[in-house]
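Student: Pasting the sequence and the predicted model now:
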Amino acid sequence: MSYQSDEEQVELLKNLWKDYGQPVVLGVAIILAAVSGYNYWQKTQQQEISEASGLYQNLLDTLSLDQQTQLAAPLTEEQKATVSHVVSSLQNDYASSQYAAFATLFLAQQQVQDDQLSAARASLEWVLAQKPADEVQTMASVRLARVLLSESSGNGQQALDILTKLNAGKSYEATVESAKGDAYLALGDRKQAETAYQKAVDAAQDNGLNRPLLQLKLDDLAAMAPQEG
């Protein structure tokens, strides 16, 4: 049975009241209210996703002005203002959407490039506070750890704590272990750093990836090791 209009619902309630009395009518009314509420919630959710997607597309359109031909080109001040406005709108109005998380991750990347490490840290902490999907959480956590290490080598333990809490899949193992190696190195633990870098190299090879920087880090640690003799 489908209820096509409010008038039909009212007529149904009148007939039920007449035939069965108050208990049944109350039960039906509760069910109808629940169905109507769910339909309204679903419609609202779809509208919010559409609006958030539109804002995110504005962000992509802004970036494509220079980056289609020069991917490394810095943003202009006007572009930065647009990015900041779009990210702020997404955070304020659509905080739980994936678009807000992705836009904020991009903002944090730009802030790192501009050497605004405190701002980048705040952006990444915002993403994590929204409890995003596992892949986004991993990405944001690794970037936050790297920002902390860039701010100060004294943040090594804090960065390591963030990374060890991750339950990253195989596709992110190389990235996470590489960041762990950097954290151990900041703590002065070269043995643990070497172990982490080796895990990263092995994971990258298992995924068919070539990470020459990781091998370079391992070679540097080997060169720094005290020679026997």
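Tutor: Yep, it's here.

Student: only C-alpha atoms for contact and neighbour calcs from this point on.
Tutor: OK.

Student: By residue count, what's the longest helix in this structure?
Tutor: As assigned by DSSP state H, the longest helix anywhere in the chain is helix 22-67.

Student: Tell me how far it lies from the chain's centre.
Tutor: Helix 22-67 has its C-alpha centroid displaced from the chain centroid by 21 Å (C-alpha atoms, centre = their mean, to the nearest Å).

Student: Pick out the residue closest to the middle of the chain.
Tutor: Compute the mean C-alpha point of the chain, and by C-alpha atoms, centre = their mean the closest residue is residue 136, 3.4 Å away.

Student: Report all helices and strands that the host helix or strand of that residue contacts.
Tutor: Here residue 136 sits within helix 134-151, counting by DSSP states H and E. Contact analysis of helix 134-151 by 3 or more C-alpha pairs under 8 Å, 6 or more residues apart in numbering; DSSP states H and E lists helix 98-113, helix 117-129, helix 156-164, helix 170-186 as its packing neighbours.

Student: hold the first one in mind and look at this next one:
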Amino acid sequence: MTSRTEEEQLALIKEWWQRNGMPLLTGGALALVAVFGWQGWQKYQTNQAQGASMLYQQLLETALTPSGQPDAGKVSELAGKLKSDYAGTQYAQYGSLFVAKVAVEAGKLDDAAAELRAIVDKPADATLSELARQRLARVLAAQGKAEEALKLLEGDADKAYLASREEIRGDLLVQLGRTDEAHAAYEKAKAALSDDAAVGSLQMKLDDLAKGDA
């Protein structure tokens, strides 16, 4: 087989480059974009988390006043910024829990319910879902909506939250006059706790029901 001349080899290289050079460059560029894009995204996520964390800390610090009562205007401002800049994040939703607490303390139950319901409808994680669900049930109970509150507590709960959920169910059932079911809920809550932890307000509730049945 005849050896190719330098000119022929150069022509073949040029032809190959025309066919494959741009795809290789494009593929390499895309690979670089993917690598640096991912690194950029990670950096963005880290910055977002840090920003949200700082803002949430500022929100909590609004309660550090001589009276112990948060500055309502400051709470509204910081919570609004958390929601707008970090919507759907855990920090934004923990901020909403704090706002709901402030609203309850101010007697603004409708506002508290709205904050909590937004989390229940689209929680950032399972813990926030359960915390918001239980607190919303308490708020609804205070509004005289025990039946609606009970529906929030249907289904299974994580073991870590079972006792508190069942105790709330018991309270709601007492409010509705369904004492037998309330007793069962309190017993279930007690069973989910250690013996020492069960001796307290929960045991007092069981004792009160027993006195009522006597």
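Tutor: Done, it's in. None of these values were measured; they are calculated from a predicted model.

Student: what residue of structure 2 takes the place of the residue nearest to the centre of structure 1?
Tutor: Matched across to structure 2, residue 136 of structure 1 falls on residue 128, judged by TM-score structural alignment.

Student: residues contacting residue 92 of structure 2?
Tutor: Residues near residue 92 of structure 2 by C-alpha atoms under 8 Å, 6 or more residues apart in numbering: 52, 56, 79, 82, 83, 86.

Student: Flag every buried residue along stretch 11-21 of structure 1.
Tutor: For stretch 11-21 of structure 1, a neighbour-count test (16 or more other C-alpha atoms under 10 Å) marks 12, 13, 16 as buried.

Student: roughly how far apart are residue 74 of structure 1 and residue 110 of structure 1?
Tutor: Separation of residue 74 of structure 1 from residue 110 of structure 1 (C-alpha to C-alpha, to the nearest Å): 9 Å.

Student: just residue 75 of structure 1 next, same as before
Tutor: 9 Å.

Student: To which residue of structure 2 is residue 21 of structure 1 aligned?
Tutor: So residue 21 of structure 1 corresponds to residue 21, using TM-score structural alignment.

Student: Quick one: residues in contact with stretch 150-168 of structure 2.
Tutor: 130, 133-134, 137-138, 169, 172, 185-186, 188-193, 202.

Student: now the angle between helix 98-113 and the longest helix of structure 1, please.
Tutor: Orientation of helix 22-67 of structure 1 against helix 98-113 (axes from the mean of the first three to the mean of the last three C-alpha atoms, to 10 degrees) gives an angle of 30 degrees.

Student: so what does the next helix-or-strand element following helix 22-67 of structure 1 touch, helix or strand wise?
Tutor: Per DSSP H and E, the first helix or strand lying C-terminal to helix 22-67 of structure 1 is helix 77-93. Contact partners of helix 77-93 of structure 1 among helices and strands, from 3+ C-alpha pairs under 8 Å, 6+ apart: helix 22-67, helix 98-113.

Student: Now find how far off-centre helix 77-93 of structure 1 is within its chain.
Tutor: The chain centroid and the centroid of helix 77-93 of structure 1 are separated by 17 Å under C-alpha atoms, centre = their mean.

Student: burial count for residue 97 of structure 2?
Tutor: By the criterion of other C-alpha atoms under 10 Å, residue 97 of structure 2 has 21 neighbours.

Student: Hmm, residue 117 and it touching each other?
Tutor: No - contact status for residue 97 of structure 2 versus residue 117: not in contact, 10.3 Å apart, counting by C-alpha atoms under 8 Å.

Student: shared neighbours of the two, which are they?
Tutor: Contact criterion C-alpha under 8 Å, 6+ apart; residues shared by residue 97 of structure 2 and residue 117: residue 132.

Student: Quick check: chain neighbours aside, which residue is closest to the residue mapped onto residue 181 of structure 2 from structure 1?
Tutor: When structure 1 is aligned by TM-score structural alignment, the residue opposite residue 181 of structure 2 is residue 192. Computed as C-alpha to C-alpha, 6 or more residues apart in numbering, the closest residue to residue 192 of structure 1 that is not its neighbour in sequence is residue 184, at 6.2 Å.

Student: Give me the neighbour count for the closest residue to residue 143 of structure 1 other than its chain neighbours.
Tutor: Once flanking residues are discounted, residue 143 of structure 1 sits nearest to residue 124: 7.5 Å by C-alpha to C-alpha, 6+ apart. Residue 124 of structure 1 has 26 neighbours, counted by other C-alpha under 10 Å.

Student: got the contact list for the equivalent of residue 124 of structure 1 over in structure 2?
Tutor: Residue pairing (TM-score structural alignment): residue 124 of structure 1 is matched to residue 116 of structure 2. Taking C-alpha under 8 Å, 6+ apart, we find residue 116 of structure 2 in contact with 96, 97, 100, 132, 133, 135, 136.

Student: Please convert those residues to CSV, extending it with distance to residue 164 of structure 2.
Tutor: Shown next, in CSV, are these (distance: C-alpha to C-alpha, whole Å):
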residue, distance to residue 164 of structure 2
96, 20
97, 17
100, 19
132, 13
133, 11
135, 10
136, 13
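
Student: Pick the one among those residues closest to residue 211 of structure 2.
Tutor: residue 135 (28.5 Å; C-alpha to C-alpha).

Student: Run a quick neighbour tally on the closest one.
Tutor: Neighbour tally, residue 135 of structure 2, other C-alpha under 10 Å: 21.

Student: That'll do, ta.
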